[in-house]
Structures are given as structure tokens and as C-alpha cells.
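S.K.: no sequence on this one, just coordinates:
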């Protein structure tokens, strides 16, 4: 169902990082909205998430390191918007030298995109940057995060995200292109198969390894990827927006134990867990959730899924796509 009317019909829109979890879902949302989507991937990308797309979507192997390829893309396609989902890494950063290396890669990607746009006379009406809630400063007694919350990441990955955002802000200002930023909380939903908690729980439910579960005292804000995509498209559709950052979360936080209980209730079976003490993750402290009032007031956006509804939809997709049933042994 297209909830965006005719605004997107036929519009050329570039999605970087299109083979990833959020990027691929953005591509499918743009399809439903009628856009002419240009899905950029690396030559080495696994395209399993980009199956069965319609003829209005082009999957293009154009690395963001390739200045010539990007310029040619802008010359031929004249994109009106870019949704930048690409990230230089997919795993957790551990060493500081990894941070510096990946900062250089991320900056180079952004510089190449803006240069390609300039080289053909400028076609972009907006640049939408997909950022992360890990850029925020938070603590157990300061856990409701708004767009005005100080930016002070606790992790190297968060520092990379903030560095990427700052570069994006500078380039957008210099080139006078409206920058719209989506700050994403804990995404889940169809087409995700990374090593995240909800995926581990689903894998365990269908016969995989048991889920490590510590004391479960921390809580996270889980937001369905369809809701994220609706927010991202809303950032494009509202032409009155200049540069702005908006949170896309559910506004509700849940503990790992609560997530397990919801999945068990949906499937009517127990999920195998391993309880005990595990190495501390710096993010596993206290509560953590989005203040989404600004997105509601500016875009009229709010999540359409609560966690139970979102997990039901995700489980149905999981069973259908992977052709699995519950293992009762």
C-alpha cells in the first residue's frame, strides 16, 4: 500500500548501502511509493535482500569510492534525492586505529557523492542521512533521548557515526543542500539476519543455538523497520524541511527477558536461553529509549507497530522466507 500519494511517482532516488538491512527495506518502500529507485551496492555485496524487485528499481554496482562511476550516474539519472544508508563497517569496532581508518572511508564516500552532484550542476533537492542513536550521551538516570540530547558516543562505532554525521553536515552546508537526518534506534524486522538479539532469539526458537541472557536489567527501544522507512520517506516528501534531525524509535523500551517472553507467547513455546554472567557490553547499562515527539509534530509520524505486533509480522516473514517451522524436539 502506498501511503505517500503521488509525490514519489517516477522520481529518481538513489539509495546507498542498498543491500543492507535498512537500505533494502528503504528500496522496497520506495517501490511501493512508485519511485524510480537507483539501488547502489558494492561489487562484492550479497544481493539476497534485493530479490524480486520491480522494473522501476535498478540495482547498480557503483562503489562509493568510484568518483567516475558516481559522476556518470548523476549525469545519466539526475537523481533528486539521496538516502545514504551505506556504512564502511558492519561489525563492532574494537581498536582506535580501526576508527581512524573507517572515518577516512566514510568521509571519502560522502565527499565523492557531493562532488558528483556538483560536477553535473547539482540535481539534489535533499540528502537524507541514516544515522544512529549510538551518537547520544546517556546514562541510567538520563535515558529518554531527544534530538536536543548531547552527542557524546560511548562506543567507537558511535564515534564513527557521529564523525560521519559531522562530515555530512559540513558538506551539505557548503553545497547548500537540505540535509535530513534519521536517528535510528534498535531496528528489527524482515530482511534482518545479522547477529542482533531479536535474530538470535528467533534462531533459537526455530532450533538454533540457545540465547545468552544475562541479568536482563537493561532495556532498549526496538523499532520496526517499516516504521523507520515511513519516517525516512516522510523526510523526503516534506519539501518545507531544511536541515533537520529526527528520532525514529518506538518511544517504549523493553528488556531482553521481555522480548523473549513476547516471542514465546506468539509461538506458544519456550525459547532456550543460557542464563549467567557474560562479558559486559558498554551499551548494556540501564534504560535507553527515544523521545519521538518531534517526529510526530513535524512529520505526523508515529510507529504503527508495537513490539508484539512487530514481532508477529517479523516471525511470519521469517517462517515464510526461510521455510522453517518450530522444532518441538
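M.R.: The structure has been received and is ready for your questions. Keep in mind the model is a prediction, meaning the values are calculated, not measured.
S.K.: rest of the way, CA atoms for contacts and neighbours
M.R.: Will do.
S.K.: Please tell me I have it right and residue 12 contacts residue 34.
M.R.: No. Look at residue 12 against residue 34 with C-alpha atoms under 8 Å: they stay out of range, at 10.1 Å.
S.K.: What residues sit buried inside whichever strand or helix holds residue 107?
M.R.: Using DSSP states H and E, residue 107 maps to helix 96-119. Within helix 96-119, the residues scored as buried using 16 or more other C-alpha atoms under 10 Å are 99, 102-103, 105-107, 109-117.
S.K.: On the C-terminal side of that helix, identify the next helix or strand.
M.R.: Downstream of helix 96-119, the first helix or strand assigned by DSSP H and E is strand 126-132.
S.K.: residues making contact with the helix or strand just after that next one?
M.R.: The helix or strand immediately downstream of strand 126-132 is strand 144-145, counting by DSSP H and E. By C-alpha atoms under 8 Å, 6 or more residues apart in numbering, the residues outside strand 144-145 that reach it are 136, 138, 288-291.
S.K.: And residue 98, how far from residue 45?
M.R.: Counting by C-alpha to C-alpha, to the nearest Å, the gap from residue 98 to residue 45 is 21 Å.
S.K.: what do you get for residue 69?
M.R.: Residue 69 is 17 Å from residue 45, where distance means C-alpha to C-alpha.
S.K.: same check, this time on residue 312
M.R.: Between residue 312 and residue 45 the distance is 29 Å, computed by C-alpha to C-alpha.
S.K.: Of those two, which one has the most company?
M.R.: Under the neighbour definition other C-alpha atoms under 10 Å, residue 312 and residue 45 were set side by side, and residue 312 has more, 17 against 13.
S.K.: Name the SS class of that one, please.
M.R.: The three-state label given to residue 312 by DSSP: H, G, I helix; E, B strand; the rest coil is helix.
S.K.: Just give the closest residue to it, not the sequence neighbours.
M.R.: Nearest non-adjacent residue to residue 312, counting by C-alpha to C-alpha, 6 or more residues apart in numbering: residue 266, 6.7 Å away.
S.K.: in a helix, that's where that neighbour is, yeah?
M.R.: Yes. Counting by three-state DSSP, residue 266 falls inside a helix.
S.K.: That one is in contact with residue 314, isn't it?
M.R.: No. Residue 266 is beyond contact range of residue 314, at 11.0 Å (criterion: C-alpha under 8 Å).
S.K.: between these two, which one's more packed in?
M.R.: In this view residue 266 and residue 314 are compared by other C-alpha under 10 Å, and residue 314 has more residues nearby, 22 against 14.
S.K.: who's in contact with the more buried one?
M.R.: Residues near residue 314 by C-alpha under 8 Å, 6+ apart: 189-190.
S.K.: Let's see that with 10 Å instead.
M.R.: Applying C-alpha atoms under 10 Å, 6 or more residues apart in numbering, we find residue 314 in contact with 188-192, 198-199, 202, 224-225, 308, 320.
S.K.: what about versus this one:
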């Protein structure tokens, strides 16, 4: 039985990862400070004898004996990471330093949950892993974008200097049950607005594109990456099926039978115009590609938010 740390283990993706690792007969230690994570996300795991939760901010030193570390701790939506940008940057830099030192000391393998935001507002489309990105280093999104880019730098430096056993995944837009209601992301925003029959807010003219990966597919990819040999990444994990934000809004209205009208607001600063992963490398190295069709994943997500709003 492996002892596996999941930082951000009470978050949206972290909680799904903890659940999956427990099903695979591991001892899972979730570390979370509940900045954006929630106790409700892991409440169903608390009775499992192979699960423990440590309330801690990873910018503070912690030592826990382990075999593997999944570093998923960091606010990932603009509303939350811009709420305290200095702390967001510290989470990426001091947090990964603490986890890399822990991995080195325990001779553990560490996986960094990086992001498609390392590509910024890309000039290459779709984005491949060898693209260096087009990122504003001093904008309102920089605390997250540059923090994640710096974390990748530290991962590679520990690999080269200390031979630390590392893995890097770059996560593209992911959705599913347990998304934060107030995270400002397009999936949760549109579903909640549609279920409440209030106006759906599209930023810009809605022609910007996104691709959406269901959480179960993403977790599959992360675990495959952790268990892979002779491949450290970075590797894109996401769904290459691309659509405009306006098309997506209309789909949500249709799937929820909503009376919501679509309204348009100004596009936020540095909001990417296009975002689509090239997953050739993931197919080749991990034998991974997303299985969920968009409608399939959205149905589960809509059900989750419908129940959430009814029980609120």
C-alpha cells in the first residue's frame, strides 16, 4: 500500500483524485488549508481508515513520510487567485519548494498539476508542449500564470540538480461535480445562471474558444502520468474538442430547459482568445485520451448543481 499525499485534497479535482486513489487501495493523506477547498468535498471519505486530512498551508514546512506526492494545491480560478495574488504566487513557489524538498527527502515521486495558463494568450493553436507561451508577466492573471511557470522551472531544476523523480501535467479546462459555485468559471457560472433562469453572462462577444474535459478523464490522465516510466513531461491533459463560449452558453440553456437570456459584458484583461490542447504526446506516452462526451459530463454536472441549489 502506497502512502500518497494529495495537496489541495479537499478541492474540486483533489477530492476526486483522493477518492480514486483510495479505490485503488492506497493510503491517502490530503493536505488542504480550505482557502478554496471544502470539507463537504471529502466528508464521504472521512470514515475510510486509509484516508487522513491534514489542515495545513503548503507554503509552511511540513514533513509526512510518503511514496508519492500529487501537488494540486493552488486556487485555479481568476476570482480566487486574484483575491490574494501574493498568496497565490507564494503557493506556487514556496509550496512547490516545500513539496520538492519533501519528495527529495522521502525519495518520493512528485507530480505537479501545472496548467494551460502557462501558454498565456497563445499565438500557437492548438497548443503543444514545446510552445513557450505568450504570457503577460505583470498583469492581473500573472500571479497564477507566472507562478505555475516558475513551479515548472523548479521541478525541472530539482530533476537536474538532485535527480528528483518528477512528473508535470498541464491541465486544460476541466469541469464536473464539486466545482466551486462561486469560482467564476464558465461551466459553473453558466449552469447556475441557467438553473436559476437568470441572465447568462458571456464576456466579450463569445467568439473566444474553450475545450472542456470531464474530471474523471483528467484524473485518469494524472494517475497514468504518475505511474508512467521514463517520461517526466510536461504533458497536456485536456479535451481537444473546441467550441466558442457563445455556443457553450446556448448548449447549457438547451440542456437545462432554461428561460435565461444571454447577455454580453466586457472581456477581462488578458483573457485568452483561444485555448485547445494538442494531446498527441498524451496519446503516445500514456495511451490516454478523454472518453466522456461533453453532453455526458454536463448532464452529471448539471445534476450536481441542481441538487446543490435545492439543498442550499
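M.R.: It's in. Quantities reported herein were computed from a predicted structural model and do not represent experimental measurements.
S.K.: if we can go back for a sec, mark which of the contacts of residue 314 of the first structure are buried, thanks.
M.R.: 188-192, 198-199, 202, 224-225.
S.K.: just checking, which of these belong to strands?
M.R.: Cross-referencing those against strands under DSSP state E gives 188, 224.
S.K.: Chain neighbours aside, what residue packs nearest to the residue of the second structure positioned farthest from its centre?
M.R.: Distance from the centre of the second structure peaks at residue 259, with 30.7 Å (C-alpha atoms, centre = their mean). Closest residue to residue 259 of the second structure apart from its sequence neighbours, by C-alpha to C-alpha, 6+ apart: residue 197 at 5.2 Å.
S.K.: Over to residue 302 of the first structure?
M.R.: Nearest residue to residue 302 of the first structure, sequence neighbours excluded (C-alpha to C-alpha, 6+ apart): residue 296, at 5.8 Å.
S.K.: What strand or helix carries the alignment partner in the second structure of that neighbour?
M.R.: When the second structure is aligned by TM-score structural alignment, the residue opposite residue 296 of the first structure is residue 283. Under the criterion of DSSP H and E, residue 283 of the second structure resides in helix 280-286.
S.K.: Work out the gap between that helix and the centre of the chain.
M.R.: Offset of helix 280-286 of the second structure from its chain centre (C-alpha atoms, centre = their mean, to the nearest Å): 19 Å.
S.K.: how big's the offset between that helix and the first structure?
M.R.: Aligned to the first structure and superposed, helix 280-286 of the second structure gives a mean residue distance of 0.9 Å (mean C-alpha distance after the TM-score superposition for the first structure).
S.K.: Now do the buried residues in that helix.
M.R.: By 16+ other C-alpha under 10 Å, the buried positions in helix 280-286 of the second structure come out as 280-282, 285-286.
S.K.: could you say what helices and strands it packs with?
M.R.: helix 215-226, strand 235-237 (3 or more C-alpha pairs under 10 Å, 6 or more residues apart in numbering; DSSP states H and E).
S.K.: what does that helix rub up against?
M.R.: Contacting residues not belonging to helix 280-286 of the second structure are listed as 128-129, 169, 221-231, 233-238, 287-290 [C-alpha under 10 Å, 6+ apart].
S.K.: Whichever of these end up buried, select them in ChimeraX.
M.R.: ChimeraX command restricting those to the buried ones, with burial defined by 16+ other C-alpha under 10 Å:
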select :128,129,169,221,222,223,224,225,226,233,234,235,236,237,238,288,289,290
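S.K.: quick one: what's aligned to residue 53 of the second structure in the first structure?
M.R.: Checking TM-score structural alignment: residue 53 of the second structure goes with residue 59.
S.K.: ok but that match is inside a strand, no?
M.R.: Yes. Membership of residue 59 of the first structure in a strand is supported by three-state DSSP.
S.K.: burial of the residue nearest to it when sequence neighbours are not counted, as a residue count?
M.R.: Nearest residue to residue 59 of the first structure, sequence neighbours excluded (C-alpha to C-alpha, 6+ apart): residue 39, at 4.7 Å. Residue 39 of the first structure: 24 surrounding residues under other C-alpha under 10 Å.
S.K.: Show me what residue 39 of the first structure aligns to in the second structure.
M.R.: With TM-score structural alignment as the criterion, the equivalent of residue 39 of the first structure in the second structure is residue 30.
S.K.: my guess is the residue nearest to residue 312 of the first structure contacts residue 310, does it?
M.R.: No. Residue 266 of the first structure is beyond contact range of residue 310, at 11.0 Å (criterion: C-alpha atoms under 10 Å).
S.K.: what's the nearest residue to residue 178 of the second structure if we skip its chain neighbours?
M.R.: Setting aside the residues directly before and after it, residue 178 of the second structure is nearest to residue 12 in space (C-alpha to C-alpha, 6+ apart), at 5.3 Å.
S.K.: give the contact list for the counterpart of that neighbour in the first structure.
M.R.: Residue 12 of the second structure maps onto residue 21 of the first structure when the alignment is built from TM-score structural alignment. The contact partners of residue 21 of the first structure, taken as C-alpha under 10 Å, 6+ apart, are 49, 85, 187-194, 225.
S.K.: Same question for residue 92 of the second structure.
M.R.: Here residue 92 of the second structure is in contact with 58-59, 71-75, 114, 143-152, 154 (C-alpha under 10 Å, 6+ apart).
S.K.: do residue 197 of the second structure as well
M.R.: 191, 253, 256-261 are the contacts of residue 197 of the second structure under C-alpha under 10 Å, 6+ apart.
S.K.: try 8 Å this time
M.R.: Contacts of residue 197 of the second structure by C-alpha under 8 Å, 6+ apart are 258-260.
S.K.: So the residue farthest from the centre of the second structure is in contact with residue 200, correct?
M.R.: No. Using C-alpha under 8 Å, residue 259 of the second structure is not in contact with residue 200, being 10.1 Å away.
S.K.: so what sits against both of these two?
M.R.: Common contact partners of residue 259 of the second structure and residue 200 (C-alpha under 8 Å, 6+ apart): residue 194.
S.K.: Tell me how far the aligned residue in the first structure for residue 162 of the second structure lies from residue 119 of the first structure.
M.R.: Under the alignment (TM-score structural alignment), residue 162 of the second structure pairs with residue 175 of the first structure. Distance of residue 175 of the first structure to residue 119 of the first structure, computed by C-alpha to C-alpha: 12 Å.
S.K.: Next: residue 252 of the first structure.
M.R.: 45 Å.
S.K.: Pull the distance from stretch 121-133 of the second structure to the chain's centre.
M.R.: 18 Å.
S.K.: now swap in stretch 4-11 of the second structure and tell me
M.R.: Its chain's C-alpha centre and that of stretch 4-11 of the second structure lie 12 Å apart, by C-alpha atoms, centre = their mean.
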